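# please find the sequence and the predicted model below.
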Amino acid sequence: MADDRPQTPTLDRVQSPADLKRLSDAELCRVADELRAETVSAVSETGGHLGAGLGVVELTVALHAVFDTPRDRLIWDVSHQCYPHKILTGRRDRIRTLRQKDGLSGFTKRSESAYDPFGAAHSSTSISAALGFAVARDLGGAAEPALGDAIAVIGDGAMSAGMAYEAMNNAGHLKRRLFVILNDNEMSIAPPVGAMSSYLSSLYAGAPFQELKAAAKGAVSLLPEPFQEGARRAKEMLKGMAVGGTFFESLGFSYLGPIDGHDLEQLLPVLRTVKDRATGPMLIHVVTQKGKGYAPAETARDKGHGVSKFDVVTGAQRKAPSNAPSYTKVFAQALLEEAAEDDKICAVTAAMPDGTGLNLFAERYPSRCFDVGIAEQHGVTFAAGLAAGGMKPFCAIYSTFLQRGYDQVVHDVALQRLPVRFAIDRAGLVGADGATHAGAYDIGFMANLPGMVVMAAADEAELKHMVATAVAHDEGPIAFRFPRGEGVGVEMPERGEVLQIGKGRLVREGKGVAILSFGARLKEVLEAADNLGAQGIAPTVADARFAKPLDRDLILALAAEHDVLVTIEEGAVGGFGSHVAQLLADEGVFDTGLKFRSMVLPDTFIDQASPSDMYAVAKLNAADIQAKILTVLNVDNLADRRA
């Protein structure tokens, strides 16, 4: 494998950003070329976010060559573009551990390096954090190392989120020296949408470019061909609109751009000039191409946003075959089937049409599918308005991103009892993306809301039933959660059936011990039950289906008929098990001597690893469930039990 790695003689001389300052501009160009090849080579072995990093290779080199990191705080928004940054900041020897257990995080992480001053994996936080660093600098905050400049690198997709404008508004008011690099690649994960995208296009629809006097060689050259079509469309849409950084200047920023983000002959002199002369907040508009320099990424629909291990020559990804469909695909197809018979069904996603499967819905029913951009708060309230207007909106958002719209879930949906259907993808632990993307909290924060129905799919067939149940539920909000990845391979029904709200199902009858599962750990529960059966213990197994409302009859019957009751869920403490415990306490069941245990995700953030390894850390695999029950029964082994 090592023999296939690219030759990188100039990059080999760079152990830290300080080494870049000893290189000529021509040598920095060679570093950029070799850094791109090294990034492709590394990600081919690990998988991960490829296109975003390739798009900022030259920008990464230029920023580290000009600014004095880590004294100057370089903050990457979302930070899935940070692999080249990690290679240049002393982590090249570990770059092939990206997203692996005990390896480098796929995002910036404060505990990993002094060159990662602020952790990120969700979007649109960088300007707020950079402003915080700038004010801390002016107030004499950190002493070692003393704070220097603050530089936020934010993509045009991330600029669709309201938090970015809240930060810019505040920064313009405070007038602190601050640099915002707008990395405009016309693409976040999916093509960006909305008025801001059109506005940015208008800025480079006019040619020649704005010019920083005597600073940027070639700053009046035209954009490369990949960007010209978008610019032409925007120009037609926005005839008569003044071109320039007017919007950003109205927020109090000095505006410079747009400049070619792949041309170091432009980037280096511009950055050197603004570093020497800037006094207040400055926005530098840099135009880049996601996936730049690697043809398979450039031509991919998502520009190589997230890839599995792949062949460097062909770009072909090495994905293990599966006999079961993914949960996301099952959701998408089930929703299509329902929408074919109900024209009130519509769908909302926040910049994740492919990730949530709604790209299929958009192709079939474009007038009923809405990508609101990276704007979960707006997306939730928009869905609430759709529901109030008589539609049946499905708001499809990853668990980790729904956290960003929680006030809207409470205030705009639950309080008004509006029938918004929340499809919560990526529930539970997700593997290589680590703690930032774990769907650990939605059971707790959704099930504590009055009137909210909360379901979890135990398998792909159950998910299809839950889509049908959500369509039929008009009495208030309803949510259903499902994990990342493939289903368990169960037989699929032709159509989903409408489940009775608040009713679970008995999966296996036994005695002595009852295991009540909520969600996709049911497969592990059944495996644990089989193993216990070999030890003379025959647990009853039930699938709760609902965390809100609880199936009181089922739970109280299990408690009355068994000595031990154990709940299992892929969520943090305060979720399903806590609701069950509250019910048992209210009914005085604990006074009868029932032994109750609740198995949940531990009260810690679990770093990236394979999902199975993460669940092993969480102690929610079959062996852990089996061990828990043996411990409760005070059984060490089968010989002891027989004795």
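Happy to help now that I have it. All values reported here derive from a predicted model rather than from experimental measurement.

# all contacts plus neighbour counts: C-alpha atoms, from now on.
Fine.

# in this structure, where's the longest strand?
Longest strand of the chain, by residue count under DSSP state E: strand 562-572.

# pull the distance from it to the chain's centre.
From the chain centre to the centre of strand 562-572 is a distance of 28 Å (Cα atoms, centre = their mean, to the nearest Å).

# which helices and strands does that strand pack with?
helix 442-447, strand 512-518, helix 576-586, strand 595-601, helix 622-633 (3 or more Cα pairs under 8 Å, 6 or more residues apart in numbering; DSSP states H and E).

# got a list of contacts for the third one?
The set of residues external to helix 576-586 that reach it, using Cα atoms under 8 Å, 6 or more residues apart in numbering, is 443-444, 447, 518, 547, 550, 552, 555-556, 567-569, 590, 598-600.

# rerun at 6 Å
Under the contact criterion Cα atoms under 6 Å, 6 or more residues apart in numbering, helix 576-586 has outside partners Ala547, Thr567, Ser598.

# the second one is in contact with Leu516, isn't it?
Spelled out, it's Thr567. Yes. With contact defined as Cα atoms under 6 Å, Thr567 and Leu516 form a contacting pair (4.7 Å).

# of these two, who's got more company?
Neighbour totals were compared for Thr567 and Leu516, and Leu516 leads with 29 against 23 (other Cα atoms under 10 Å).

# look up how far Leu526 lies from that one.
11 Å (Cα to Cα, to the nearest Å).

# ok, now Val135?
Taken as Cα to Cα, the span from Val135 to Leu526 is 55 Å.

# cool, Pro477 as well?
31 Å.

# comparing the two, which residue is more hemmed in?
Pro477 (26 against 21).

# before we move on, the earlier item: among the helices and strands packed on strand 562-572, which is the most enclosed?
Stretch with highest mean neighbour count among the helices and strands packed on strand 562-572: strand 512-518 (a mean of 25; mean count of other Cα atoms under 10 Å).

# okay, now the one to match up with it:
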Amino acid sequence: MKGFKLTILNDILSPQDLKSLSRTDLDNLAGELRSRILETVSKNGGHLASNLGIVETTLAIHLVFDDPDDQIVFDVGHQCYAHKLLTGRQQQFNTLRQWQGISGFTNRNECDAFGAGHSGTSVSAALGLAMANQLDGKQHYVVAVVGDGSFTNGMIYEALNNCNKKNLRLIIILNDNEMSISENVGGLSNYLSKIRNSQNYFNLKHHTQSVLHRIPLVGEGLIKGTRKFKKQIKKRVVAENFFEHLGLDYLGPVDGGDLKKLESVLSEAKSKQNCCLVHVHTVKGKGYQHAEEHPERYHSSGPFDLSKGIEAKPSGDTFSAVFGKIMVAAANTDASICAITAAMTGGTGLDKFSQAHPQRFYDVGIAEEHAVTFAAGLSANGKTPVCAIYSTFVQRVYDQLIHDAAIQKLPLIMALDRCGLVPGDGITHQGIYDCSYLCSIPGIKIYSPETYDEMKMSFATCFENKSLAVIRYPKGAEKKYDRSGFIKLKGLSYQDFFNQDVNRAAHQTVKPEIVMVTYGRITENAYDAIALLRATYSIRLIKLVKVYPLDLSEMLPLLQQPELVYILEEGVKSGGIGEKLAAAIAQDEQINPGKLRIRAIENPLMEQGDLTSLYDCCGFLPGQIATEIAKIVEKKTA
């Protein structure tokens, strides 16, 4: 990408500025867009490969349509960076995915027609926008841009089944880069591969039309006269495809790197009376050799050196990697164990399992609902399924967990990755809701290990007990601090921190003034807050591993009438573990704490940012925790 100066992009303040550019300027602008995307993502992290591949397609969309009157809806949002740069956000683009910066996904609070973050929503949303326009008598178009990976999501087909409306100004662009987050799977991937082979017919058709258009006087008549003949050729060369059977017009496949041809095809799509699907074939990572050669590494990346690219993943442990090792070891001795994921083989750490036990590994594509009911079916016939899904996407499977697993009392283990606050991806990807809504499922058990050892013990317990269980853990590695003082009990551990005025021999009889209860990654913040308080107060720290149902027989005796019970939770407050513990404490007359305070996430619509900024916003930094506790206790004793 060397050699590009942003001489053209700097003058693009809105999509209307594209209309006056020459063909040469447009080609150069495509290079500038890639250069800016690469520069920003290499510093901030983000979704790179798909965004590099769709640059020309995005330019063509804005040349043919009139945003914002014509509305553009991006599925997931993994491919919207060029769109952001062309719609007045280039001055803020360096803040991409940063605290108080612009989102890495589409966002109505900026200037996008519809927000996104999860897969499969675009066609439904676009259909709604188009129908609303039709009801209002507006002649505007709505364009949905959907990656081929999203076509493994069932919601897409529910929407397509409702798109067979006449005179509906809806155009669907299938961005086919032959790759989802992990490798594309399933029958549709094979089907799209077959459709790509029909590209010769499509190219011939457009070449013929171009030649006939240039014939004076009779060109248009010849084009009309060839339509019937063209249809006969198409029937022989290309069978009617799946989309046409649904009542959609179909155009393509078209080369997603050929801007002129893209403009022509999108203009043709506008002339159709039916909803039209335009099949565009793009190259993931286009223009950056490292990303073209290893697109899976550049789907979503952290900051990296542009000159070197992203190197192979380091061998250091993370919760995801340890989960993968646990699964391989368990499956080596238990032939019933199966692993299921939804297009996140590498992200969930199951790549090693997929190699060690390929017959018992199932990547079902971006189809979380199917994944859970499929797992329930495996369980019903005696298997031990472990379903690994990111916390944010488990929101989609609440019905399946109740209807297909809990009601039938089927053993099923849910491995929830990326739990807690998630930096970078922001509001659509926060893993902060799961404890709140999963607790309502009958018979469920929820574990939230803070260390790798606790994670191993949690899985061992779940494999042995064979029930509906959830094991939740954050992205990244376990925190490193001194845990040697923790006393382990069933489902929890605790440590006492007494101030210097208390004789060590008296520790057994002295009641702590403050009891802090927490779980998961944020335990380190509680530990560090205690370091700021222990010179003044006697404090007991209780760390839960099994967070639901609460083992009150172990926990309540540890509370011992303190002046303050302080519950720290990296999750939403409403319906969370803190509220459930507070209710249990209120019903036990022996505890009777002077005060009880829950510090959890009260405004769960958390935008993107680094973890420290997110913690600061929630009052989770050690200094904030210590200050709040000191104020509460001082008010009590005053």
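That came through fine. Nothing here was measured: the structure is a model prediction, and the numbers come from that model.

# got a TM-score for the two of them?
After superposition, the two chains reach a TM-score (TM-score structural alignment, normalised by the length of structure 2) of 0.88; 598 aligned residues with a Cα RMSD of 2.7 Å.

# which residue range of structure 2 does stretch 250-257 of structure 1 align onto?
Mapping stretch 250-257 of structure 1 onto structure 2 (TM-score structural alignment) gives residues 245-252.

# map Thr279 of structure 1 onto structure 2.
Looks like Thr279 of structure 1 aligns to Gln273 there (TM-score structural alignment).

# check contacts around its match.
Contacts of Gln273 of structure 2 (Cα under 6 Å, 6+ apart): Asn167.

# show me where the stretch 51-200 of structure 1 has helices.
51-55, 57-66, 83-86, 126-138, 162-174, 195-205 (DSSP state H, counting those that start in this stretch).

# what do you get for the stretch 251-400 of structure 2?
Using DSSP H, counting those that start in this stretch, helices in the stretch 251-400 of structure 2 cover 259-270, 289-293, 319-333, 351-356, 368-380, 391-394, 398-400.

# okay, those helices in a markdown table with mean neighbour count and distance to Lys490 of structure 2 next?
As requested, the helices of the stretch 251-400 of structure 2 are arranged in a markdown table below (neighbours: other Cα atoms under 10 Å; distance: least, Cα to Cα, whole Å):
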| stretch | mean neighbour count | distance to Lys490 of structure 2 |
| --- | --- | --- |
| helix 259-270 | 19 | 63 |
| helix 289-293 | 17 | 48 |
| helix 319-333 | 19 | 21 |
| helix 351-356 | 17 | 30 |
| helix 368-380 | 22 | 27 |
| helix 391-394 | 23 | 25 |
| helix 398-400 | 17 | 28 |
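
# Asn177 of structure 2 is nearest to which of those?
Nearest to Asn177 of structure 2 among the helices of the stretch 251-400 of structure 2 is helix 289-293 (11.0 Å), distances taken as Cα to Cα.

# mean deviation (superposed) between that closest one and structure 1, please.
In the superposition with structure 1, the average deviation recorded for helix 289-293 of structure 2 is 0.6 Å (mean Cα distance after the TM-score superposition for structure 1).

# contacts for that helix, please.
Counting by Cα under 6 Å, 6+ apart, residues outside helix 289-293 of structure 2 touching it are Gly285, Lys286, Tyr298.

# what does the second one correspond to in structure 1?
Meaning Lys286 of structure 2. For Lys286 of structure 2, the residue aligned by TM-score structural alignment is Lys292.

# residues contacting its match?
So Lys292 of structure 1 contacts Leu54, Gly55 (Cα under 6 Å, 6+ apart).

# gap between it and Tyr83 of structure 1?
Separation of Lys292 of structure 1 from Tyr83 of structure 1 (Cα to Cα): 14 Å.

# report how many residues lie close to Asp276 of structure 1.
Asp276 of structure 1: 8 neighbours (other Cα under 10 Å).

# so where does it fall, helix or strand?
Secondary structure here is read from DSSP states H and E; on that basis Asp276 of structure 1 sits in helix 264-277.

# what's in contact with that helix?
With Cα under 6 Å, 6+ apart as the criterion, helix 264-277 of structure 1 contacts Ala62, Ala215, Ala216, Lys217.

# could you redo the last one with a cut-off of 8 Å?
Contacts of helix 264-277 of structure 1 (Cα under 8 Å, 6+ apart): 25, 29, 58-59, 62-63, 66-67, 212, 215-219, 259-261.

# what's the distance between the match of Lys286 of structure 2 and Asp93 of structure 1?
Taken as Cα to Cα, the span from Lys292 of structure 1 to Asp93 of structure 1 is 24 Å.

# helix, strand or coil: sort out the aligned residue in structure 1 for Leu29 of structure 2 for me.
The pairwise alignment with structure 1 assigns Leu29 of structure 2 to Val31, based on TM-score structural alignment. Following DSSP: H, G, I helix; E, B strand; the rest coil, we place Val31 of structure 1 in the helix state.

# how about the nearest residue to the counterpart of Ala130 of structure 2 in structure 1, chain neighbours excluded?
Matched by TM-score structural alignment, Ala130 of structure 2 corresponds to Ala134 in structure 1. Closest residue to Ala134 of structure 1 apart from its sequence neighbours, by Cα to Cα, 6 or more residues apart in numbering: Ala150 at 5.8 Å.
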